[in-house]
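Q: kindly return the folded structure for what I paste below:
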Amino acid sequence: MHSVLNIGCDEADIVMAAAAGEAARMGVPQNIAIVDAAGHLVAFRRMDGAKFTSIEIALAKAFSASGAQVETRAIAARTLPGEPGFGLQNLHGGRFTTLAGGIPLRIGGQVIGAIGVSSGSTVQDQQVAEAGATAFEALGLSA
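A: Presented below is the predicted three-dimensional model:
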């Protein structure tokens, strides 16, 4: 038998608050998605002024980070023409992305969810996602 841990609503609220706080501090309204280990949505926030066209991108970043178990920005180089992962972005019905701003959340090395952020530049998205991931790490949860 294999047990899987998943991020809960209480933890997702803490991650969300930290990410939204960073976005507000930066003056960049964001769409912020938090998913569980299987990529299913646990929490979502569209800040006032965030681009509605970025909602699906935030969801895709969280889904991709959880499923690939790495930050989305780390995947991009592997999917360029001539690389083994070329075309990977076309899988999963368009739900997979290599844009920066998706970070897996771990407990004891096990991915228990992920955060995905979109509506700013990819640098801004990554910064907001990192704020959320840092807040999660600060919880000091263990398996």
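
Q: alpha carbons only for contacts and neighbour counts from here, please
A: OK.

Q: look at residue 125 and say how many residues are nearby.
A: Residue 125: 26 surrounding residues under other CA atoms under 10 Å.

Q: so it lies in a helix, does it not?
A: Yes. Assignment of residue 125 by DSSP: H, G, I helix; E, B strand; the rest coil places it within a helix.

Q: quick one: it and residue 100 touch, right?
A: Yes. If you go by CA atoms under 8 Å, residue 125 and residue 100 touch, sitting 6.9 Å apart.

Q: all helices for this structure, in order.
A: All helices of the chain, identified by DSSP state H, fall at 9-26, 55-68, 122-138.

Q: would you mark the buried spots in stretch 83-99?
A: Buried residues in stretch 83-99, defined by neighbour count with 16 or more other CA atoms under 10 Å: 88-89, 95-99.

Q: let's compare: structure for the following, please.
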Amino acid sequence: MNTAIAHALVAAAEAEATRGGFAVSITVLDAAAHPVAFLRMNGGAIGPAEVSLKKARTAALFQADSAVLGAAAQPGGAIYSLEHTHGGLISFGGGVVVRDAAGVVIGAIGVAGATVEADETIAQVAAASLHA
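A: Sure, this is the predicted structure:
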């Protein structure tokens, strides 16, 4: 992950959020879950800023989308209570792994502030924009 890629991801996520009428927070992390870029769109609530970070951290640390991990983190699931590890993670959609052209994980993007479904779509569209 570098700043050019991170800024492109933020721009793609911002454009998709704007198309949907949402003001979201967007966090991009490198593969080690260190921050590279962040945006809280004008009019975005303050609380989702931290949620976007936790969604991205979840995806980066486990190299899996937060929605996928969330399915196994439900009561009775194999990784139930995962969200209580690593200083707090998120076990629902909006955290998406970012891969380079060779499929290697280079980081993650987290989106929060819309509906969970819209957060997931915005993050997926941004991640896919790198290979469009």
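
Q: care to give me the TM-score?
A: Superposed pair, TM-score by TM-score structural alignment, normalised by the length of structure 2: 0.95. Supporting alignment: 131 aligned residues with a CA RMSD of 0.9 Å.

Q: find the centremost residue of structure 2, please.
A: Geometric centre of structure 2, nearest residue: residue 110, 1.8 Å, by CA atoms, centre = their mean.

Q: thought that residue was touching residue 26?
A: Yes. The criterion here is CA under 8 Å, and residue 110 of structure 2 meets it with residue 26 at 5.7 Å.

Q: overlap of the contact sets of these two?
A: 52-53 (CA atoms under 8 Å, 6 or more residues apart in numbering).

Q: related to what we said a few turns ago, how far away is the residue nearest to the centre of structure 2 from residue 92 of structure 2?
A: Separation of residue 110 of structure 2 from residue 92 of structure 2 (CA to CA, to the nearest Å) stands at 11 Å.

Q: ok, now which ones touch the residue mapped onto residue 43 of structure 2 from structure 1?
A: Aligning on TM-score structural alignment places residue 43 of structure 2 opposite residue 49 in structure 1. Shown in contact with residue 49 of structure 1 (CA under 8 Å, 6+ apart): 29-30.

Q: ok, now residue 17 of structure 2?
A: Counting by CA under 8 Å, 6+ apart, residue 17 of structure 2 makes contact with 23-24, 122.

Q: alignment lookup: it to structure 1.
A: So, by TM-score structural alignment, residue 17 of structure 2 is matched to residue 23.

Q: also residue 87 of structure 2?
A: By TM-score structural alignment, residue 87 of structure 2 lines up with residue 93.

Q: and residue 107 of structure 2, by the same measure?
A: In structure 1, residue 107 of structure 2 lands on residue 113 (TM-score structural alignment).

Q: next one: the residue lying closest to residue 51 of structure 2 once chain neighbours are set aside from residue 81 of structure 2, what distance?
A: Counting by CA to CA, 6 or more residues apart in numbering, residue 51 of structure 2 lies nearest to residue 112, which is 6.1 Å off, once chain neighbours are set aside. As judged by CA to CA, residue 112 of structure 2 and residue 81 of structure 2 stand 21 Å apart.

Q: what number of residues lie near residue 130 of structure 2?
A: Applying other CA under 10 Å, we find 15 residues neighbouring residue 130 of structure 2.

Q: list the contacts of it.
A: Residue 130 of structure 2 makes contact with 5, 8-9, 100, according to CA under 8 Å, 6+ apart.

Q: which of those residues are retained in structure 1?
A: Compared against structure 1 with both residues aligned by TM-score structural alignment, their matches' CA atoms under 8 Å, these retain 5, 8-9.

Q: and those residues, which are buried?
A: Buried among these (16+ other CA under 10 Å): 5, 8-9.
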